[in-house]
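Peer 1: what's the 3D shape of this:
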Amino acid sequence: MDPITLGIIVAVALMVLMAIGTPIAFALGGVSLMALLYDRGLPELTYFGETFFERLAEFGFVAIPMFILMGAAVASSPTGRDLYRSLDLWMGRLPAGLAVSNIGACSIFAALSGSSPATCAAIGKMGIPEMRSRGYPDGVAAGCIAAGGTLGILIPPSVTMIIYGIASETSIGRLFIAGVVPGFMLAGLFMIWTVIACKMAGGYDNPLGQAAGQMKETIKANVDTNLKALVRVLPFLAVVVGILFALYGGVAPPSEAAGVGAFLCLALAIIIYRMWQLRPIKLIMRDSLRESVMIMLVIACAEVFAYALSSLFITQTVAGAIADLEVNRWVLMAVINLFLLVAGFFLPPVAVIVMTAPILLPIILAANFDPYWFAVVLTINLEIGLITPPVGLNLFIIKGIAPDISLRNILMGSLPYALCMVLAIILLCFFPGIALWLPNLLMG
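Peer 2: Okay, here's the model as predicted:
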């Protein structure tokens, strides 16, 4: 059987398995195993096991559970609540100030947790009821939180950037720095649209008249409380800044920086928020272990999948076919982005990166695109999948937080933010320095 036909069969089998609810790791591993057994026979089982465990044995993967533990310590503490209160104090008087402060809180919390679902849940639990009580449209209240949560995989430290760095053998520190300016640029685009959306809806912040005025008076009366909340958040921000300095300054490798960051965030959560009981610490460890095992299993099975594609000459054939298209490199980039967009509709970012990296990276380098710039473009592209059907993880998190808001309103409120992400990708294509200026300045 020729590689193209075999590749189509493998792709269809994979989509069928995921469509019927098979976990991504099991779908990847099962399809890979069947393809290898079909082409090579039973002796290939030896290489299947070796490839599976050899990938997980890489020391660089130690950073992943450490960063997840760091994020879990932040997400499980009242840090999000304090961050929300302090930003509402300073930004609440701006046009559409409460919604804008929610996006700011998502941006900072994303840097602390490195997780889009955690950011969406932590800020949304406080922000959505508060915005709705002040009369903000349901679509704006849900959409700004859903979109703000996606920043968790772009603003460093980001688990997806770590996985991309390991898959592409690029500097994780440089990847982190490359995501800083685009991350805050995207947050700025979100804020601009939020103000526009509120004005289009007929105003913001005071449609309930007296009730909203009473809330403002309450906020003014609690200035001291909100300032103390800001002080409690600052040590966590200092940890993130220290991690970035250690990475781009060459002080420590990612695994060691992640270990120190996880320990400090866990210690700060225990000390600042007096989490002395065993139960909250047990929950942090449980959530960290569960997410780490899930990600590592996906990575291991995706490595087997990549090995199967390579062994069956599917990867080489597809890459050669794309390279032989003889089209302008920007047309090629548009095709790649369309492919990633469709993949992100159905798969989580981690799975997309580990599955597509073996195919896309040689093509990207051959077309003379910067791998660090491409990492940012890829990440923003995958963020769109977090707020669009059919998977749209952040949409369902918002639905769980505010079950009385219809899924249609959540989706319609989120789609304009997806267009903001498309605009960000276009800006990065015209001005690649947005992603490359800071890492070039700091790291040469």
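Peer 1: CA atoms for contacts and neighbours, from now on please.
Peer 2: OK.
Peer 1: distance-wise, check F67 relative to E54.
Peer 2: 22 Å (Cα to Cα, to the nearest Å).
Peer 1: who has more neighbours, these two?
Peer 2: F67 (29 against 11; other Cα atoms under 10 Å).
Peer 1: okay, helices next: where are they in the stretch 101-250 of the chain?
Peer 2: Taking DSSP state H, counting those that start in this stretch, the helices of the stretch 101-250 of the chain run over residues 116-133, 138-150, 159-168, 172-178, 180-200, 210-221, 223-248.
Peer 1: this one as well, want them side by side:
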Amino acid sequence: MSIALLSVILLVLLFAFLGSGLWVAFSLLGVGIAAMALFTEAPLGLVMATTLWGHSNSWALAALPLFIWMGEILFRSRLSEDMFAGLSPWMNRLPGQLLHVNVFACGIFAAVSGSSAATAATIGKLSIPELTQRGYPEKMVIGTLAGSATLGLLIPPSIILIVYGVATEQSIARLFVAGVLPGVLLVSLFVGYVALWALVNRKSLPDEALHVGFGEKLRRSRRLLPVIALIAGVIGSIYTGLASPTDAAAVGVVLALVLSWSTGTLSRKSFIEGLMGATVTSCMIAFILAGASFLTVAMGFTGIPRILAEWIGGMELSTYTLLAALTVFFVVMGCFLDGISVVVLTASVVMPMVQAAGIDPLWFGIFLVVVVEMSQITPPVGFNLFVLQSLTGRDILSVAVAALPFFVLMAVALVIIVIFPGIVTYLPGRM
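Peer 2: Below is the predicted model of the structure:
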């Protein structure tokens, strides 16, 4: 049987499993089992047992549930309210005024939650009623939230970067540090667009020139100090080499509990809800990773990734052409699957191509996450669109149209990091 026919059979089988509603993890396992049983002579049971155990018993993976738990704790705290109060006095004089609070608040919360959907839900619950009541255009309120919430995938500690690091055997600490400057780039593009839009559409914004003295601004900004200390403690300890990502995650959980306790939002109920939420999410991701790891090994036995990489190499595509094709591929995949599933599902096939083309796997991880960010605001399965639809009551198409300019801005950021790869590799190179 030819490799092309084998690939088509396995792909059809995968989509059949996913289309039937079978969990992603079991769909991946099922395709791996079929590939091993039908097209190889390797001992299926032994390979499955050793692969699942070997990839589940990973110290690097321990950081995942801890960072998720940290985000769950902060999701139930007063953090979003404190950020809005601390940021709004400084944003009032900028073109776009309080629309910038969405961008910066999402950037800050992303740095402590690691989740795009949690960022959209947490900041949106506070800012949507507040900004619409003040008279800000709903389309821009929704758009800034949809775009800026995707920063939760990129700004460390990012859950999807941990998944990518485990799936491709890359250093999670270096991936975290590599995501810092691209995250700053995206925030800058979002702020620049909001300011430019505000200058062109002055009449669409409310006339609220609130004059707050410098002393009052500093007093309100004190509410930002705890979360800034949390970010500095987690990211700073990783960047300076004082702690591994797993150690830093444990420190982050402790600091999050202290922060929640100090604001009076930590209770027995919120503690249990946060712990159970983190357990459910972590188990889901762990199952997906286990299924993906077995599929990766099964694909290795069939020889598909190696032959596919050789085929791509034989086409002599330029690096830019390959990246453009992969961008379209990942955005289309993201229309039907969540970001984590996209990463683990495609790693076994895509990484041999990437390495054969001489692309740095560390740089490609950030590139991939930015593309997955784009897919988070692409219908029909853009998770951020669903979150904002539930918060606003608008139909999914209206939310997607509001998010479109930010999709374009992320595409611009993608082009920038392709032309200037040092934006990604500079900080990791200094570790």
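Peer 1: re earlier: so which of the helices of the stretch 101-250 of the first structure comes closest to D82 of the first structure?
Peer 2: helix 223-248 (4.6 Å; Cα to Cα).
Peer 1: give the buried residues for that closest one.
Peer 2: 226-227, 229-230, 232-233, 235-237, 239-241, 243-248 (16 or more other Cα atoms under 10 Å).
Peer 1: for the helix or strand following that helix, packing partners?
Peer 2: Counting by DSSP states H and E, the next helix or strand C-terminal to helix 223-248 of the first structure is helix 254-272. Secondary-structure packing of helix 254-272 of the first structure (3 or more Cα pairs under 8 Å, 6 or more residues apart in numbering; DSSP states H and E): helix 63-75, helix 223-248.
Peer 1: redo that, cut-off 6 Å
Peer 2: helix 63-75 (3 or more Cα pairs under 6 Å, 6 or more residues apart in numbering; DSSP states H and E).
Peer 1: whereabouts in the second structure does the helix or strand just after the helix it packs on align?
Peer 2: Downstream of helix 63-75 of the first structure, the next assigned helix or strand under DSSP H and E is helix 79-91. Aligning helix 79-91 of the first structure against the second structure (TM-score structural alignment) gives residues 79-91.
Peer 1: ok now the matching stretch, how far from the chain's centre?
Peer 2: 23 Å (Cα atoms, centre = their mean, to the nearest Å).
Peer 1: state the number of residues packed around the counterpart of L44 of the second structure in the first structure.
Peer 2: Using TM-score structural alignment, the partner of L44 of the second structure in the first structure is E44. Counted by other Cα under 10 Å, the residues lying close to E44 of the first structure total 14.
Peer 1: how near is E44 of the first structure to F53 of the first structure?
Peer 2: 15 Å.
Peer 1: same check on L227 of the first structure?
Peer 2: In terms of Cα to Cα, L227 of the first structure sits 49 Å off from F53 of the first structure.
Peer 1: same question for A238 of the first structure.
Peer 2: Taking Cα to Cα, one finds A238 of the first structure at 36 Å from F53 of the first structure.
Peer 1: next: C301 of the first structure.
Peer 2: Distance from C301 of the first structure to F53 of the first structure, counting by Cα to Cα: 10 Å.
Peer 1: between these two, which one's more packed in?
Peer 2: Under the criterion of other Cα under 10 Å, the comparison of C301 of the first structure against F53 puts C301 first, with 30 against 14.
Peer 1: what do we get in the second structure for that one?
Peer 2: Using TM-score structural alignment, C301 of the first structure pairs with G291 in the second structure.
Peer 1: now that match, what's its secondary structure?
Peer 2: Here G291 of the second structure is recorded as helix under DSSP: H, G, I helix; E, B strand; the rest coil.
Peer 1: my read is that it contacts G30, right?
Peer 2: No. Between G291 of the second structure and G30 there is no contact under Cα atoms under 6 Å: 8.5 Å.
Peer 1: grab the nearest non-local neighbour of L295 of the second structure.
Peer 2: In space, L295 of the second structure comes closest to G32 once its chain neighbours are excluded; the distance is 4.4 Å by Cα to Cα, 6 or more residues apart in numbering.
Peer 1: and for that neighbour, the neighbour number?
Peer 2: Counted with other Cα under 10 Å, G32 of the second structure comes out at 24.
Peer 1: now do the strand or helix carrying it: distance to the chain's middle.
Peer 2: G32 of the second structure belongs to helix 24-39 when assigned by DSSP H and E. Chain-centre distance of helix 24-39 of the second structure: 27 Å, with Cα atoms, centre = their mean.
Peer 1: mean shift of it relative to the first structure?
Peer 2: Helix 24-39 of the second structure differs from its equivalent in the first structure by a mean of 2.1 Å after superposition (mean Cα distance after the TM-score superposition for the first structure).
Peer 1: give me the contacts around that helix.
Peer 2: With contacts defined as Cα atoms under 6 Å, 6 or more residues apart in numbering, helix 24-39 of the second structure is touched by 17, 287-288, 291-292, 295, 298.
Peer 1: flag every buried residue along that helix.
Peer 2: 24-36.
Peer 1: redo those as CSV? Include distance to R134 of the second structure.
Peer 2: As requested, the buried residues of helix 24-39 of the second structure are arranged in CSV below (distance: Cα to Cα, whole Å):
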residue, distance to R134 of the second structure
V24, 43
A25, 45
F26, 48
S27, 48
L28, 48
L29, 51
G30, 53
V31, 53
G32, 54
I33, 57
A34, 58
A35, 58
M36, 60
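Peer 1: quick check, nearest of those residues to L257 of the second structure?
Peer 2: A25 (31.5 Å).
Peer 1: which residue, other than its chain neighbours, is closest to the closest one?
Peer 2: I288 (4.2 Å).
Peer 1: and that neighbour, how far from L52 of the second structure?
Peer 2: Distance from I288 of the second structure to L52 of the second structure, by Cα to Cα: 11 Å.
Peer 1: and those two? Which one has more around it.
Peer 2: Using other Cα under 10 Å as the criterion, I288 of the second structure and L52 rank with I288 on top: 23 against 17.
Peer 1: circling back to that earlier point, check the mean deviation of the match of helix 79-91 of the first structure from the first structure.
Peer 2: When the first structure is superposed, stretch 79-91 of the second structure averages 1.1 Å from its matched positions, counting by mean Cα distance after the TM-score superposition for the first structure.
Peer 1: noted, bye for now.
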